[in-house]
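K.L.:
Model the structure of this input:
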Amino acid sequence: MDQSPLIDIGLPVALAIIMVGIGLSLTKEDFAVQARSPRASVVGLVGQLVLVPLVGVGVAVAFDLAPLLALGVVLVAASPGGATSNLITYLARGNVALSIILTAIASVAVIFTLPLWFDLGARIIPGADAFEVSVPLAQTFGLLLGVILIPVVVGMVLRARKPALSDRIERFVGVVGLVVLVLLIIGVALGERDRIVDLIVSVGPAVVALNVAVIVVGGLLAWICRLGRAEQIAIAAEFGVKNTTLSLLIAFTVIGSEEVGLAAAVYSIVMYITTFALVYGGRRLMRTAPGAG
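P.N.:
As a prediction, the model looks like this:
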């Protein structure tokens, strides 16, 4: 795949800006609150980094997708929650602080876990080894260090030192994220325009199944672990709303395959449709919570 400057330079820069935005939403107190009662954070992180990728591998195999499309499903599942999950959690009346913490920590942790899950998927999915696609650990680590960890730290430092400026920048970051995601989806559609309909028909049901499954798994996991309703909503949102910009970055710049990135492009659309139901269900759940009203 021939890379354009927009993908080689613009995409990593845009993702770094988005991650600065996540850092801008974090304070020391956020970490202190979760440190005093870490059970919800631990449950959410273990589920995000282990259970959700396992669901992704299971969905990819169960739907008998073409190898590259299947690997795209695994890539999406192994990616962390997106910054939009924090907004969805807020609208659904979930625990926003927990959502922010899970997004930030999972975004850093996937520097190590994402290549491992993708490699596992490439070994398990029938026919995937014939394409010789992989996510090299060293290359991916360096890339994600630059576009995730460092920008998050920069955002946190800026929030601590210049809170008023941080508020203004944070609003701008959300617009950048949306514009970049739309451009990436258009780019995938143009790159595969000769067979885009067939590919979407092929991967669409699996992507919908993945999205619905991980939202349900998130809520059930939190319920089984006896977490509160606000925490159940936050974890369900975190599992369901993925950082598909990161998935597309990996597909384009590391793997070099638009077909692998197609699952992320379709998931980007699907997840915003299902979040309407999540917000409605979350608000309804909180209205009937003991002591509500």
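
K.L.:
Could you use CA atoms for every contact and neighbour count after this?
P.N.:
Noted.

K.L.:
in what helix or strand does the closest residue to Ala251 other than its chain neighbours lie?
P.N.:
Nearest residue to Ala251, sequence neighbours excluded (Cα to Cα, 6 or more residues apart in numbering): Gly261, at 5.1 Å. Assessed by DSSP states H and E, Gly261 sits inside helix 258-287.

K.L.:
just Ala160 next, same as before
P.N.:
Using DSSP H and E, Ala160 sits within helix 150-161.

K.L.:
want to put them side by side, so please do this one too:
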Amino acid sequence: MSSDENGDPFGVSYNEMRTVTQRIHVIAQVTTLFAVGCRLLPRNFYGLEKGFCIGLFLQSLILPAIGCLIAIAFELTTLDALSMIATAAAPVASYVSVLTYWAGGNAALSVLLTAMSTTLSIGLLPLWFFVYSSVWTNSVFITASPEDVAMYLSIIILPMGCGMIVRALVPKAAKYLAKFLSFAFLVETIVVTSMTAILHPTQLDADWRIWAAAFVLPVTAYLLGFLSAFIFRLSYEKCVAVSMAIGASNSNLIISTARRILEHPEFILKIPEMYSFFAPIQGIAWALFYNRFYYVNDKYPNLFGSEEYD
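P.N.:
Next up, the predicted model:
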């Protein structure tokens, strides 16, 4: 048992608080993905091939290498470097679609990138972790549990599908449901972040380099996603979707994997825990920024690619 598990904050046991946190997380994710589904129709998933390939290439091949470079640049210890690589190699976070929706981006593209990267993580997560962790050690190996992958896929697909059905049956009601229910993600970010800080107070006691590395990874990824999509002449909506997908990795998958396979997971969880704090907050900031500057796409129509072009 880690030091974080000693004591009962507010008279509630560690396991009870952890269970409540997990349930809040799942309920909020299901609610927000249902909300995004309320704004989608099957035809929204057509014509996304170019953006899908660019986003998947960046997330699956480039981002793990960036994680390795950040670990080297900040001279992280072996365990911290391993946790950085695992976080960078994780699939797209399920909350990305709601950030894309808020930003005025192509939510259908973000859904496809989330679902496919989650499916591929069964093979890609252990592959890239093995390749890049060898810079420090060959004694640690992680694999994504098929059960965890199936759970995250079900959280993505089922509520999204239900939302799309509601959109098809009652489009006016679906519009208002999407706006109202999407804020469940904001509530989750505040509540889960606070409860995580209570559950794992020692995770906050870290060297400045760990904090900096956990902050720099999502910043770099959000920028990389948008600029890469822009260079390849994607539309503004798809540039936003790629940016959001690359910027937010599913650190919860890394946390659950570490707890499942490592004897002392607390030693490798500092960066994923910090990243799970920075990535959604930065994502909200980027979503507001992209939404605010959407007028650039209207003012300079030739600056970005068109929907027909890509």
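
K.L.:
about what we covered before: report the mean deviation for the helix holding Gly261 of the first structure after fitting onto the second structure.
P.N.:
On superposition with the second structure, the mean distance recorded for helix 258-287 of the first structure (mean Cα distance after the TM-score superposition for the first structure) is 2.6 Å.

K.L.:
Would you mind measuring from the most centrally placed residue in the second structure to Ser276 of the second structure?
P.N.:
By Cα atoms, centre = their mean, the mean C-alpha position of the second structure lies nearest to Ala93, the distance being 2.5 Å. Ala93 of the second structure sits at a distance of 10 Å from Ser276 of the second structure (criterion: Cα to Cα, to the nearest Å).

K.L.:
Overlap in contacts, the two.
P.N.:
Ser251 (Cα atoms under 8 Å, 6 or more residues apart in numbering).

K.L.:
any chance you could map the helices in the stretch 51-200 of the second structure?
P.N.:
Taking DSSP state H, counting those that start in this stretch, the helices of the stretch 51-200 of the second structure run over residues 63-73, 78-89, 96-103, 107-133, 146-169, 171-181, 184-199.

K.L.:
Out of these, flag the one nearest Ile210 of the second structure.
P.N.:
helix 78-89 (7.4 Å; Cα to Cα).

K.L.:
Determine the angle, from 0 to 180 degrees, between that closest one and helix 107-133.
P.N.:
On the basis of axes from the mean of the first three to the mean of the last three Cα atoms, to 10 degrees, helix 78-89 of the second structure is oriented at 150 degrees to helix 107-133.

K.L.:
If you count contacts, what does helix 78-89 of the second structure end up packed against?
P.N.:
helix 63-73, helix 107-133, helix 208-231, helix 251-261, helix 270-292 (3 or more Cα pairs under 8 Å, 6 or more residues apart in numbering; DSSP states H and E).

K.L.:
What range does the longest one cover in the first structure?
P.N.:
Going back to what we said before, that points to helix 107-133 of the second structure. Aligned using TM-score structural alignment, helix 107-133 of the second structure spans residues 96-122 in the first structure.

K.L.:
how much does that stretch stray from the second structure?
P.N.:
Mean for stretch 96-122 of the first structure is 2.0 Å (mean Cα distance after the TM-score superposition for the first structure).

K.L.:
aligned partner of Ile254 of the second structure in the first structure?
P.N.:
So, by TM-score structural alignment, Ile254 of the second structure is matched to Ser247.

K.L.:
residue contacts, that match?
P.N.:
75-76, 79, 261, 264.

K.L.:
Compare those with the second structure and list the ones that remain.
P.N.:
Mapped onto the second structure and checked by both residues aligned by TM-score structural alignment, their matches' Cα atoms under 8 Å, the contacts of Ser247 of the first structure keep the contacts 75-76, 79, 264.

K.L.:
how many neighbours does Gly56 of the first structure have?
P.N.:
The tally of other residues near Gly56 of the first structure (other Cα atoms under 10 Å) stands at 29.

K.L.:
follow-up on the earlier one: could the helices and strands packed on helix 78-89 of the second structure go into JSON lines alongside distance to Ala184 of the second structure?
P.N.:
Converted to JSON lines, those look like this (distance: least, Cα to Cα, whole Å):
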{"stretch": "helix 63-73", "distance to Ala184 of the second structure": "28"}
{"stretch": "helix 107-133", "distance to Ala184 of the second structure": "17"}
{"stretch": "helix 208-231", "distance to Ala184 of the second structure": "22"}
{"stretch": "helix 251-261", "distance to Ala184 of the second structure": "18"}
{"stretch": "helix 270-292", "distance to Ala184 of the second structure": "13"}
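
K.L.:
quick one: which of those helices is nearest Phe183 of the second structure?
P.N.:
Evaluated over these, closeness to Phe183 of the second structure peaks at helix 270-292, with 11.2 Å, by Cα to Cα.
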